[in-house]
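Q: here are the coordinates; sequence isn't available:
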């Protein structure tokens, strides 16, 4: 199936992903590390994704659990993950995503998250939404992947109990590392989505440890000040009026999503609506009160 594991697509803490073939169709085979705990991430992934069926959620074609070996077989996404298109554009690919592409991708991810939160019989909280976990097919249709940190809960449960913090540095919501900010819920995914949206517009990670000035260290604060001043949101690129409107819309929605307290964040249904309404209908959100912790939450593996 994997041609002796010759074509490696990626590697992370949870395992290695190879390109393979199943019935002459290309697939992605994720081989999970044998050393990783008691297989919780494998069980999470299978239990979560087998309950889904949505155009913006990656399709699990099969899995194998034999002895200590664990493997997941997914549909193959020819354009890889979103991160390579928004960081250091052009370094890994010659394809540049237009602002309309980015807007459509943002809406697609929002639709996928809305489905996970309210479209399934059992609500699925992903807990690791980030560009690396968004895969793109031939037509750049986005698909949410990597459910290793996901948690299932009843739809009527608004707040869930968790014994451990989970997520990736820069994307984990404040309540995941300090319960004083509020309870953990689907709004934690909304926060991660908002951070990703800001990165899609800014073309950089939301925390820049190499920034020359403290004000540039945390991207949401930097972009909020530019939004207030009406300054260019992408000083490194020339944008026409329509592109500037798309960028500002995505920034405003992103800033609403990363509000410090969960109750101040919109639902994903509201996010979809905000991404489609006229700019005049969008209100500027309050400035985020704090930056994401740099070392408080263990970074999840990039698998």
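A: In hand now; what should we look at? Keep in mind that this is a model prediction, so the values were computed, not measured. Numbering: from 1, shown residues only.

Q: from here on, contacts and neighbour counts on C-alpha atoms
A: Noted.

Q: Helices of the stretch 101-250 of the chain, start to end?
A: Remark: helices assigned in the stretch 101-250 of the chain by DSSP state H, counting those that start in this stretch are 174-177, 187-202, 214-217, 219-229, 241-257.

Q: ok so residue 9 is a helix residue?
A: No: counting by DSSP: H, G, I helix; E, B strand; the rest coil, residue 9 is located in no helix; its state is strand.

Q: need the contact list for it.
A: Residue 9 sits next to 16, 17, 18, 19 when contact means CA atoms under 8 Å, 6 or more residues apart in numbering.

Q: rewinding a little: looking at the helices of the stretch 101-250 of the chain, which one is packed in the most?
A: helix 187-202 (a mean of 26; mean count of other CA atoms under 10 Å).

Q: residue contacts, the nearest residue to residue 207 once chain neighbours are set aside?
A: Nearest non-adjacent residue to residue 207, counting by CA to CA, 6 or more residues apart in numbering: residue 218, 4.9 Å away. Counting by CA under 8 Å, 6+ apart, residue 218 touches 206, 207, 208, 291.

Q: follow-up on the earlier one: out of the contacts of residue 9, which is nearest to residue 86?
A: residue 17 (21.4 Å; CA to CA).

Q: Was I right to think that closest one contacts residue 30?
A: Yes: using CA atoms under 8 Å, residue 17 makes contact with residue 30 at a distance of 4.3 Å.

Q: what's the following helix or strand after the helix or strand hosting residue 61?
A: Following DSSP states H and E, one finds residue 61 within strand 60-66. Downstream of strand 60-66, the next assigned helix or strand under DSSP H and E is strand 69-75.

Q: The structure to be compared is supplied as follows:
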């Protein structure tokens, strides 16, 4: 199917993804997991959760292999790869930036996919690893949520779930996921991760920048909140026209609401979709993120 593993699409701690082709000529992505106990758990988790889904913004699992120590997942092929390479634009080849219309389209698609996982399935699915790397794009840049290895199934009538250990990726995981004594873990934890990803899509950089020249720029949400208050372009070194800036501001406001420290201050994904569809004038300015770096003094704090 992979022609002896000829084309490698990606690699991570879980294993390697190869391009394959079915007997009918359809291209697929074949995810081969490393042989570890943790990956055994993630394999079962992924099959159990994603097999319950059917949504245009959720990647389709076409099949799997469980033979001896082999753990293989077969997914629909996504020709544009992950969102990550388009946001950070790092790699050997030159990648053109996404238009703001496409950025908005991707944001809305991921929001609708998450809203479906939280409310549209018979069993609520919490993803716990929403980040650009796990958002795949097809040939029309339609986004699909992938990698359900850390997902958790829970009854729809339960708002708070129990967790034995932290899960997710640093920088995207909500405070309550990293420390369950902080607050209860719920679907609002995915909202936090989505918000952090949204801010990265606007800023075109990772949410934590250890190489920043000023301490106030290390924690990105703090930096972008300040620029929003000052009515400054939200993407550094890249001027954008007023129509694009309106989209950027709307995405930033929604993203900052999503990453509020306490879960009850964050919107649901249904509310996120409504906010994304609203006019900029109807959106309330979110509070400054609680967890932030020291700031330099700035002049000006409101827009005319």
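A: The structure has been received and is ready for your questions. Small disclaimer: the values here were computed from a predicted structure and weren't measured.

Q: about what we covered before: name the nearest of the contacts of residue 218 of the first structure relative to residue 116 of the first structure.
A: Closest approach between these and residue 116 of the first structure, by CA to CA: residue 206, at 24.8 Å.

Q: which residues sit in contact with the counterpart of that closest one in the second structure?
A: Using TM-score structural alignment as the criterion, residue 206 of the first structure maps onto residue 207 of the second structure. Neighbour list for residue 207 of the second structure: 171, 196, 199, 200, 219, 220, 221 [criterion: CA under 8 Å, 6+ apart].

Q: can these go into a markdown table with extra columns for distance to residue 53 of the second structure?
A: Shown next, in a markdown table, are the contacts of residue 207 of the second structure (distance: CA to CA, whole Å):
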| residue | distance to residue 53 of the second structure |
| --- | --- |
| 171 | 27 |
| 196 | 24 |
| 199 | 27 |
| 200 | 27 |
| 219 | 35 |
| 220 | 33 |
| 221 | 32 |
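
Q: Which contacts among those does the first structure share?
A: With the contact criterion set to both residues aligned by TM-score structural alignment, their matches' CA atoms under 8 Å, the contacts of residue 207 of the second structure that also touch in the first structure are 171, 196, 199, 200, 219, 220, 221.

Q: residue contacts, the second one?
A: This points to residue 196 of the second structure. Applying CA under 8 Å, 6+ apart, the residues contacting residue 196 of the second structure are 171, 172, 207, 221, 255, 256, 258, 259.

Q: For the contacts of residue 218 of the first structure, work out which two are farthest apart.
A: 208 and 291, at 11.8 Å, using CA to CA across the contacts of residue 218 of the first structure.

Q: neighbour count winner among these two?
A: residue 291 (17 against 13; other CA atoms under 10 Å).

Q: Leaving out chain neighbours, which residue sits closest to the more buried one?
A: residue 218 (6.6 Å).

Q: And residue 106 of the first structure, by the same measure?
A: In space, residue 106 of the first structure is closest to residue 197, 7.0 Å off (CA to CA, 6+ apart).

Q: go on, residue 95 of the first structure?
A: Using CA to CA, 6+ apart, the closest residue to residue 95 of the first structure is residue 85 (7.7 Å).

Q: Wait, the one you found touches residue 96, no?
A: Yes: counting by CA under 8 Å, residue 96 is a contact partner of residue 85 of the first structure at 6.9 Å.

Q: which residues in the stretch 101-250 of the first structure form strands?
A: 122-125, 134-136, 142-144, 151-154 (DSSP state E, counting those that start in this stretch).

Q: With distance to residue 246 of the first structure and mean neighbour count added, can I get those in a markdown table?
A: Converted to a markdown table, the strands of the stretch 101-250 of the first structure look like this (distance: least, CA to CA, whole Å; neighbours: other CA atoms under 10 Å):
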| stretch | distance to residue 246 of the first structure | mean neighbour count |
| --- | --- | --- |
| strand 122-125 | 28 | 22 |
| strand 134-136 | 20 | 23 |
| strand 142-144 | 18 | 28 |
| strand 151-154 | 33 | 16 |
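
Q: of those strands, which approaches residue 188 of the first structure most closely?
A: When the strands of the stretch 101-250 of the first structure are compared by CA to CA, strand 122-125 sits nearest residue 188 of the first structure, at 8.3 Å.

Q: By how much does the closest one deviate from the second structure on average?
A: Following the fit onto the second structure, the mean deviation recorded for strand 122-125 of the first structure is 0.3 Å by mean CA distance after the TM-score superposition for the first structure.

Q: hmm, who's touching that strand?
A: By CA under 8 Å, 6+ apart, strand 122-125 of the first structure touches 48, 116, 117, 150, 151, 152, 153, 154, 155, 185, 186, 189.

Q: Please apply the same query to stretch 168-180 of the second structure.
A: Contacts of stretch 168-180 of the second structure (CA under 8 Å, 6+ apart): 128-131, 150, 163, 166-167, 182-185, 189-190, 192-194, 196-197, 207-208, 259, 261.
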